[in-house]
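Student: give me a 3D structure for the following:
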Amino acid sequence: MPIQLEPHSVPSKKILRQEWLAAPLLFFASALILSLVYLQYNWSGKWISNVKPLSWNGAALTMNKGQGYSDQGKLVIKGLADQNIAVASLSPPAFQAKDYSTIVWSVSGATPSVEMEFLWRTADNRVFVHPLVWRANTLEPLEIVKDENWRGQIIDLAIIVKGTLAAPILVNGISLESASLPGALPHMVKKWFALDRWQGTSINFVDGDAIDKNAPPVLAVAVIILLALALSLILAIAKIMPLNIAMVWGIVLLGWFILDVRWQANLFQQLELTHQQFAGKSWEDKHLAAEDGTLFDFMKKVKAKLPAANSRILYFSDDAYSRGKGAYHLYPHNVLARNNLPPTSQIKTGDYIALFAKKGVKYDRSHQLLMWSDEQSIKVDLLFLAEGNALFKVH
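Tutor: Below you'll find the model as predicted:
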């Protein structure tokens, strides 16, 4: 019986392997092309520079206004000055502004009632200020190169804290990233793999709060997949490579897989942090260890001062979350939670007034007067005051 040969079986398998190999190659080629296009239109620094990044820990800063101290390489800001402001400064060796593009402040412990600004002084004694944005429990890196006043020789740096301190603020350090692309690229890549703290949508995907909002992970990978598919179509039209449905699915699944790996890695990091934060603690200690532990501790002290019977409590805070969660902690008392204090005509004798992270309200201890906007004032007894938060009882 003659042996029948299949001359096309081996080459066909080789072609199939090449098509599957083409999927990751097209994907990463697409990622490289889009990265270069993104940098071309968004990178405002230099492409090449020999300047090294600068960094200092928080203990290198000096308190100019407010109360604070250095502790284990950090600066602890525990109190504000009379104008509800604190200033911590640093006088580094003079450097040229054009050599550095991004300022990164590592700060923890701030609440929504706190505003922060970055201040710098030039060699010609001119002072400039730029606001810092607090998002996802961290300060966003400040791309200072976009500020037209960031020029000349810089001799002083400072951070300004304004508002009401519900808890001490820790300044862990400050770093200045080189304006060159090689110097900034490691930080840009690191931001893509930085931990995104747990949010309501984290069970489905990573929101991208730890990286620039211009390129969140899901959108970025989707665009990479579309370009990779377009490249495969171009190669097919040019008859360089046949268009295979398996290769198309390979490109899509590779993008999906990368997002899923990023998501799983983020969840495992969050799991470890959650274990460190809450494991082995009592119900009360878990609340105190949470991000809103200061609010829980304040409400615990408020309830300790209230009578057993249901009382009417007027609770005010500038932060919507603190209003809702604080009111929950005060139940079953009769709680009215608002942003702004009402006219005095709506406040009754015997009412309790609780203030948490609330600006624009003053207390005159000598006359026992609580005062707020529109020259409103009312006679009260101060039951307790802690870190700018207070409980009063109306006369």
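Student: every contact and neighbour count from this point should use C-alpha atoms.
Tutor: OK.
Student: ok, Ala337 to Lys74 distance?
Tutor: According to Cα to Cα, to the nearest Å, Ala337 and Lys74 sit 36 Å apart.
Student: same check, this time on Gly163
Tutor: 21 Å.
Student: quick check: what element follows the helix or strand in which Leu235 is found along the chain?
Tutor: Per DSSP states H and E, Leu235 falls inside helix 217-237. Counting by DSSP H and E, the next helix or strand C-terminal to helix 217-237 is helix 245-278.
Student: next helix or strand past that following helix?
Tutor: Following helix 245-278 in sequence, per DSSP H and E, is helix 283-289.
Student: which positions within that following helix qualify as buried?
Tutor: 287-288 (16 or more other Cα atoms under 10 Å).
Student: tell me what that helix is packed against?
Tutor: helix 245-278, helix 293-305 (3 or more Cα pairs under 8 Å, 6 or more residues apart in numbering; DSSP states H and E).
Student: next, the structure of the following sequence, for comparison with the previous one:
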Amino acid sequence: MATIHPFKAVRPTKDKASLVASRSYESYSKKEREARLKYNPYCFLHIINPGYKYHREVSGENRFKLVRNRYLEFREDHIFIQDETPSFYIYKQKTRKHTFCGILGGASAEDYKNNVIKKHEATIQSREELFMEYLKTVGFNTEPVLLTYPDNNLIDNIVNEVTSTDAEYEFTTTDRVTHYLWKLSDPEKISAVQEEFGNMGDVYIADGHHRSASSYLLAENLKKENPGHTGREAYNFFMSFFIPESNLKIYEFNRMIKGLNGLSKEDFLIKLDEWYRIENRGSELYLPSKKHHFTMYLDGEFYSLYLRKTIYDFTDSLSTLDTQLLYKTVLDPILGIKDLRNDDRIAYGCGKNNVVEMKSLIDKGKYTVGFGMLPVTMEEIKKIADEGLQMPPKSTYIDPKLRSGITIYEF
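Tutor: Got it, this is the predicted structure:
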């Protein structure tokens, strides 16, 4: 049974919500980031980039402490307020093509430990520990883990009832996404939501494996330091965005490679022919049409690659995943790329921006060959998580991407 916990969010005052909300730090270009820091004193970037105040880069423990200080300043200046009663928060994003809607609440660290919250990606221990130290120092979290659950009519009905009223926040950002936030504080509705999650079984991490792992480490760490630990403390939970499976949008990542591992173009194609039926599609854009079918761009031309299934063994759900299949048949044996995380010959492009950008980068000589595929499905993600397996890195790009600073979880 899955646990969802209401919390007292710290959040911006209504008049400043649109000014505070920010994308993830890495998603901004340097010029964009500098402009926001210079012209918007309320932007959440001032908190997570505290060195800007002193015109210098700050790292490590000093940065963590300064993040804490900037956050406290926002609270002292009443840019942030805290709700008086524990609540869930209904958050909706409306883009030109999609609408995403889910519940912000606390997920249980014990559920993570007991695999009620299921994972499909490996995490790096050093990153887990670093982010745990960050959380412990700053005392808050503003980046929800994206958790997905089976569609549920009762929860949908409650969400629809709440969202039929006026929103606490409604604002549109420069990327033409409209954001809405409602507070769900009615005790009966909170209990009904909790009961439904308790009955539905497992939930799955869609995005945020390192955040989940770090939050679990934090809970274990603070538990040991607290002789009066009860299990009800805020650190036993981590802020998550619970969204129905059907409401996720999953995109693929393309793979782009520098060089051909010492092979000529002709030798590379001959080695590739062992695994795939290859057809030259010319210079016009070409996209894959089904699973185990790839598009390849090389030397100004597109190729279709159809797997020769008679020589490839499908042994489990991971082996049927296209990102794993490409690794096992091309990236490792032919191109010599064994470490998908750290080999600087491979780069990843989000399929959300399609293969046009991949073609452009290869035409400019930044990469030699690129591969495109269809997105992973939710069913594939669940099967891999259920079997305790792990996807290759950059297997999925999942929307929605939430803004930082709209709701903050203190512990």
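Student: tell me how they score on TM after superposing.
Tutor: Once superposed, the chains reach a TM-score of 0.25 (TM-score structural alignment, normalised by the length of the first structure), with 171 aligned residues with a Cα RMSD of 7.2 Å.
Student: name the residues of stretch 70-78 of the second structure that come out as buried.
Tutor: In stretch 70-78 of the second structure, counting by 16+ other Cα under 10 Å, buried: 70-71, 74-75.
Student: so which of the residues you listed are in helices?
Tutor: 70-71, 74-75 (DSSP state H).
Student: for Phe241 of the second structure, give its distance to Val203 of the second structure.
Tutor: Phe241 of the second structure is 11 Å from Val203 of the second structure, by Cα to Cα.
Student: more neighbours: those two, which one.
Tutor: Val203 (27 against 23; other Cα atoms under 10 Å).
Student: so that one sits against Ser108, correct?
Tutor: No. The criterion here is Cα atoms under 8 Å, and Val203 of the second structure misses it with Ser108 at 11.2 Å.
Student: helix 245-278 and the helix holding Leu235 of the first structure, what's the angle between them?
Tutor: 170 degrees (axes from the mean of the first three to the mean of the last three Cα atoms, to 10 degrees).
Student: from the contact counts, what lies against helix 217-237 of the first structure?
Tutor: Under the contact criterion of 3+ Cα pairs under 8 Å, 6+ apart, helix 217-237 of the first structure touches helix 9-42, helix 245-278.
Student: switch the cut-off to 6 Å
Tutor: helix 9-42 (3 or more Cα pairs under 6 Å, 6 or more residues apart in numbering; DSSP states H and E).
Student: can you pull out the strands in the stretch 101-250 of the first structure?
Tutor: Assigned by DSSP state E, counting those that start in this stretch, the stretch 101-250 of the first structure shows strands spanning 114-122, 127-132, 134-135, 138-139, 153-163, 169-178.
Student: switch these over to CSV; also include mean neighbour count and distance to Ile85 of the first structure.
Tutor: Output for those, formatted as CSV (neighbours: other Cα atoms under 10 Å; distance: least, Cα to Cα, whole Å):
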stretch, mean neighbour count, distance to Ile85 of the first structure
strand 114-122, 19, 9
strand 127-132, 15, 14
strand 134-135, 14, 17
strand 138-139, 17, 18
strand 153-163, 20, 5
strand 169-178, 21, 13
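Student: got these as a markdown table, with distance to Asp364 of the first structure columns?
Tutor: Listed next are the strands of the stretch 101-250 of the first structure as a markdown table, based on distance: least, Cα to Cα, whole Å:
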| stretch | distance to Asp364 of the first structure |
| --- | --- |
| strand 114-122 | 23 |
| strand 127-132 | 32 |
| strand 134-135 | 32 |
| strand 138-139 | 35 |
| strand 153-163 | 19 |
| strand 169-178 | 27 |
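Student: skip the chain neighbours and tell me the closest residue to Asp297 of the first structure.
Tutor: Leu288 (6.6 Å; Cα to Cα, 6 or more residues apart in numbering).
Student: OK, contacts around Ile234 of the first structure?
Tutor: Not one residue lies near Ile234 of the first structure by Cα atoms under 6 Å, 6 or more residues apart in numbering.
Student: what is the burial count for Ile85 of the first structure?
Tutor: 20.
Student: ok, it - contacts?
Tutor: 161-162.
Student: how much space between it and Leu119 of the first structure?
Tutor: On the measure of Cα to Cα, Ile85 of the first structure and Leu119 of the first structure end up 13 Å apart.
Student: thinking again about what came up before, who wins for proximity to Ile33 of the first structure among the strands of the stretch 101-250 of the first structure?
Tutor: strand 169-178 (23.6 Å; Cα to Cα).
Student: what is the orientation angle of that closest one with strand 114-122?
Tutor: Going by the same axes, to 10 degrees, strand 169-178 of the first structure makes 40 degrees with strand 114-122.
Student: quick check: angle from strand 169-178 of the first structure to strand 153-163?
Tutor: 150 degrees.
Student: other SSEs contacting strand 169-178 of the first structure?
Tutor: strand 54-57, strand 74-79, strand 100-108.
Student: residues of the longest one that come out buried?
Tutor: Under the neighbour-count criterion of 16+ other Cα under 10 Å, strand 100-108 of the first structure has 100-107 buried.
Student: possible to save those as JSON lines with distance to Ile33 of the first structure?
Tutor: JSON lines is the format used below for the buried residues of strand 100-108 of the first structure (distance: Cα to Cα, whole Å):
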{"residue": "Tyr100", "distance to Ile33 of the first structure": "26"}
{"residue": "Ser101", "distance to Ile33 of the first structure": "24"}
{"residue": "Thr102", "distance to Ile33 of the first structure": "24"}
{"residue": "Ile103", "distance to Ile33 of the first structure": "28"}
{"residue": "Val104", "distance to Ile33 of the first structure": "28"}
{"residue": "Trp105", "distance to Ile33 of the first structure": "31"}
{"residue": "Ser106", "distance to Ile33 of the first structure": "32"}
{"residue": "Val107", "distance to Ile33 of the first structure": "35"}
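Student: nearest to Gly79 of the first structure, of the residues you listed?
Tutor: Val107 (15.5 Å).
Student: which one is the closest one nearest to, not counting chain neighbours?
Tutor: That would be Val171: by Cα to Cα, 6+ apart, it lies 4.6 Å from Val107 of the first structure.
Student: count of residues packed around Gly183 of the first structure?
Tutor: Neighbours around Gly183 of the first structure, by other Cα under 10 Å: 20.
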